[in-house]
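**Student:** From the sequence below, what's the structure:
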Amino acid sequence: MTKQLCLGGFMRPICLHTAWWRHPSAPTLANFNWPVIRSLAQKLEHACFDAVFTADHLAVMPMPPNALKRSGTITSYDPLVMLSAIAACTDRIGLIATGTTSYEDPYLLARRFASLDHLSGGRAGWNIVTTVNPEAALNFGLETALRHAERYERAEEFFDVVTGLWDGWSDHALVMDKETGVFSDLDKIRPLNHKGKFFSVKGPLNIARPVQGWPVIALAGASEEARDMAARSADLVFGNARSIETGRAFYRDVKSRAVAAGRNPDHVKILPANQVYVGRTRAEALAKKRYMDDLVHVDSNIPNLSIRLGVDCSKFDPDKPLPELPHTEQGQGNQREWAALARREGLTVRELAKRAAESGTGEMVGTASEIADQMEEWLMTEACDGFIVVFYTVPDGYDDFVTMVVPELQRRGLFRTRYEGATLRENIGLPRPKSPLD
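**Tutor:** Now for the predicted structure:
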């Protein structure tokens, strides 16, 4: 059987292109407009996407005022609240929300994701992030953000607590015997009694075991710590490879780490993000990209590059190559990927900054056949197991992909024409974790 792609749609912010909201067809408040969001989620479900994926920010982005005032990310819904609403108007598409391990409480997060999994009939996913934005720390009573190594140490313990709470329920704990009056078998519900460096949690969780056992676990990042954690714990790994060669290297590395951790590598799906421009001709697709990129104001360029690299780029000479970068406590893998792009293509700081404002991900541009060719090559040469599709604007970016690219992928047998299962794990082909109490 032909390998098939796993496809996720990036939906929060509604698009990643800095100027998405300036496109003439875009509702300027689409990022904060429930009817628009509902219609987009239903559109992706009709196209049989595996899941919608929602990012999150716990502070406004750290940009100078001239750049921040141009950013459509300044207002958006809490992802779990938004996905709970989407759950009520969809039936099969997965619902992956970002939840931070740096500023959340593990008991509350475990309870909320279990709730989403039950409300959606088993379609929830948790994207684990350690939150690199230094402004977020100031919103949680801290003066500075945690250092990189400490963020991941906390994340490992956080993950153990959350999954331990989910595992504290047997699938058969709810007896609900009307004759005897016994609602639950307390021998099949156990406290966690966790005491660690960062958390002390007694448990048990006061909601039954999630439909999927655990919601699908996703993780993004390319640092050594992120790769190790993904290989041990993640079902989906969101990458940011900007070339097929770096995609293959990342794929091999994470899969080999998964094998070393005793896992089946087929149960660790690698999904790089790509912003897609598709047209009836290649010239039309390129024109769409040029049009969007011309909408990006110059004030947005350097601040966006600073976010990608985790350093203040305003001090660099814009017309010279990117200098050697200092160590960052923020996104280390992201910094390496962008620095590699600059070296590979010989870009100046100004040219790289323009790329950073236009898209924070890789890009695919061409006809539906050309986009399908690229996706097929990535899949068949083990650069990925699928993609997080990033749409350049709304609704045009969504409409272009689902009406042109999806049918071409389906024609080639590279993508489903209907959902195979009822849960996100079933549709992606992932096993359901067993409770240790069963």
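**Student:** C-alpha from now on. contacts and neighbour counts both.
**Tutor:** Fine.
**Student:** Which stretches in this protein count as strands?
**Tutor:** Ranges of strands within the chain are 6-12, 51-54, 94-100, 124-129, 174-177, 182-184, 194-195, 200-201, 216-220, 236-239, 269-279, 362-367, 386-391, based on DSSP state E.
**Student:** Of all those, which one is nearest residue 320?
**Tutor:** Distances from residue 320 to each of the strands of the chain were compared by C-alpha to C-alpha, and the smallest falls on strand 362-367, at 23.0 Å.
**Student:** which residues are contacting the closest one?
**Tutor:** 240-243, 273-283, 285-286, 289, 371, 374 (C-alpha atoms under 8 Å, 6 or more residues apart in numbering).
**Student:** Here is a second sequence; please produce its structure as well for comparison:
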Amino acid sequence: MSQPRQLHLNTNVTGVGRHPAGWRTLENPRAIVDLNFYKEIARTAERGKLDAIFLSDLLALRNHAEGPSQALEPTVLLTALASATTHVGLIGTASTTFNDPFNLARRFASVDHVSGGRVAFNAVTTYDASAAANFSHDVPLSTEERYARAQEFVEVVTKLWDSWEDDAFIAEQHSGRYTDPARVHAIAHRGAHFAVRGPLTVPRSPQGRPVLVQAGSSEGGRALAARFADAVFTAQTTLPTAQVFYTEMKERVRRHGRNPEHFLLLPGLYPVIGGTEAEARQRKGELDALLDTEREVARLAGALGLAPDDLRIDAPLPYDLIAKVSRSDLPRGFIDSTVALARSEGLTVRDLLDRNPGAHRMIVGTPEQIADDIARWFHERGADGFNLNADVFPSGLAAFVDHVVPLLQRKGIFRREYEGTTLREHLGLPRPRSQYERGADAA
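**Tutor:** This next block holds a predicted model:
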């Protein structure tokens, strides 16, 4: 008999939390460069039996006068966190636009060994002009160029991870045989963007290869995820649109000859938790009182490709103007999810600012309300789990672990203990064979 479907939960570490003013409430407002701050987050996630912690990344400094952004390089930080934890997965973001596949494949395989098989690579493209300027590009690549490069980049990375077969690393002291050269393969890749001989210098990792994640909902992102990814992080703000996305992506995966049950859809979720709904709203209100409304309007306008004067605080979004925006340097998934949320509930700009503003679905309420909502989306196939955003770390995550996780466990949809040691085991994913192993299917 097949095992019951299992809910999957990660915590998304962006800055010191999702709320823009959260850093103003911390004992250490410089926590973005404090290893102990991240250790507490990772240990809290592990105490709650979460699948993984997820680190986003930025390749250009922006809005730094207003508050903290991602600072430390993800794989370096995850290596340190691997020694502070034993089970929780470690997901790091890296750009396929401004990296080299050999170096990234080696880096993630190395951390997978160091962590005992708990690592995932979140492959993203980078559209930011400020980031391009940090990597000797006068202008960013077009959307088509970014995703064409990303497709080949991930293809090369998976080939390199597979370049050592499982039995290639012998280390036989009595015979003096260290490796089996017949089981270590040059990948001899030559494509439009990369020419990589291989093999990787690192033996096959504990998971076979690190878990591969993709974040985004654009057409290029969907195509990349359907071909390669084990899981997708996405912005979905309404259950009907999430169900459509869920069904579409599972079907795309099936068309690639892959098992859709081994492909996970994990929308972002932003819970603000209180013992009562009034307490939750009070917590949020205290944080919101620290915000500059004009600055938040300008931030929302910029993300939508509009000027601040295009938005009126107590009016709906200007849908006609948004429909005319065609810039390739904008987060398409954010725009689509924000518009879907605003239309579905008739929200004004002020309402949207109160809701994060539409980037990831926010629930302000009690543990029971949040657990019931999660269970509904899970059972109705809007999600296989969630990428959780805390308003402020570590307290927002601790509230979820202490008060929501036990309710999900009682519902029978979330683990009480880790049953495996690798991230693939947490996610219910099989260990892939090397594509160079005799009789293996190509990846």
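**Student:** Can you pull the TM-score for these?
**Tutor:** These two chains, once laid on top of each other, score a TM-score of 0.93 by TM-score structural alignment, normalised by the length of the first structure; 429 aligned residues with a C-alpha RMSD of 1.8 Å.
**Student:** thought residue 164 of the first structure was touching residue 191?
**Tutor:** No. The pair residue 164 of the first structure and residue 191 does not pass the contact test of C-alpha atoms under 8 Å, sitting 9.3 Å apart.
**Student:** out of these two, which sits in the busier spot?
**Tutor:** Set side by side, residue 164 of the first structure and residue 191 show more neighbours around residue 164, with 22 against 15, by other C-alpha atoms under 10 Å.
**Student:** That one -> the second structure?
**Tutor:** Aligned counterpart of residue 164 of the first structure in the second structure: residue 159 (TM-score structural alignment).
**Student:** Now do the same contact list for its match.
**Tutor:** 187, 435.
**Student:** hang on, isn't residue 19 of the first structure packed against residue 296?
**Tutor:** Yes. The pair residue 19 of the first structure / residue 296 is scored as a contact, 5.4 Å apart, by C-alpha under 8 Å.
**Student:** Compare those two and say which is more crowded by neighbours.
**Tutor:** Neighbours were counted for residue 19 of the first structure and for residue 296 using other C-alpha under 10 Å; residue 19 has more, 23 against 19.
**Student:** quick one on the thing from earlier: please enumerate the shared neighbours of residue 19 and residue 296 of the first structure.
**Tutor:** Between them, residue 19 of the first structure and residue 296 have residue 358 as joint contacts when contacts are counted by C-alpha under 8 Å, 6+ apart.
**Student:** so where do the helices sit in the stretch 1-150 of the second structure?
**Tutor:** Counting by DSSP state H, counting those that start in this stretch, residue ranges of the helices within the stretch 1-150 of the second structure are 35-47, 74-82, 101-115, 129-134, 143-161.
**Student:** got those helices as a markdown table, with distance to residue 381 of the second structure columns?
**Tutor:** Conversion of those to a markdown table gives the following (distance: least, C-alpha to C-alpha, whole Å):
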| stretch | distance to residue 381 of the second structure |
| --- | --- |
| helix 35-47 | 24 |
| helix 74-82 | 31 |
| helix 101-115 | 31 |
| helix 129-134 | 36 |
| helix 143-161 | 28 |
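**Student:** For residue 393 of the second structure, find the nearest of the ones you listed.
**Tutor:** Nearest of the helices of the stretch 1-150 of the second structure to residue 393 of the second structure, taken as C-alpha to C-alpha: helix 35-47 at 7.0 Å.
**Student:** which outside residues touch stretch 195-202 of the second structure?
**Tutor:** 102, 105-106, 109-110, 156, 160-161, 163-164, 184-190.
**Student:** One more pass at 10 Å, please.
**Tutor:** 101-103, 105-107, 109-110, 113, 156-157, 159-164, 169, 184-190 (C-alpha atoms under 10 Å, 6 or more residues apart in numbering).
**Student:** what stretch of the first structure lies opposite it in the alignment?
**Tutor:** When the first structure is aligned by TM-score structural alignment, the counterpart of stretch 195-202 of the second structure is residues 200-207.
**Student:** Please consider this matter closed, and thank you.
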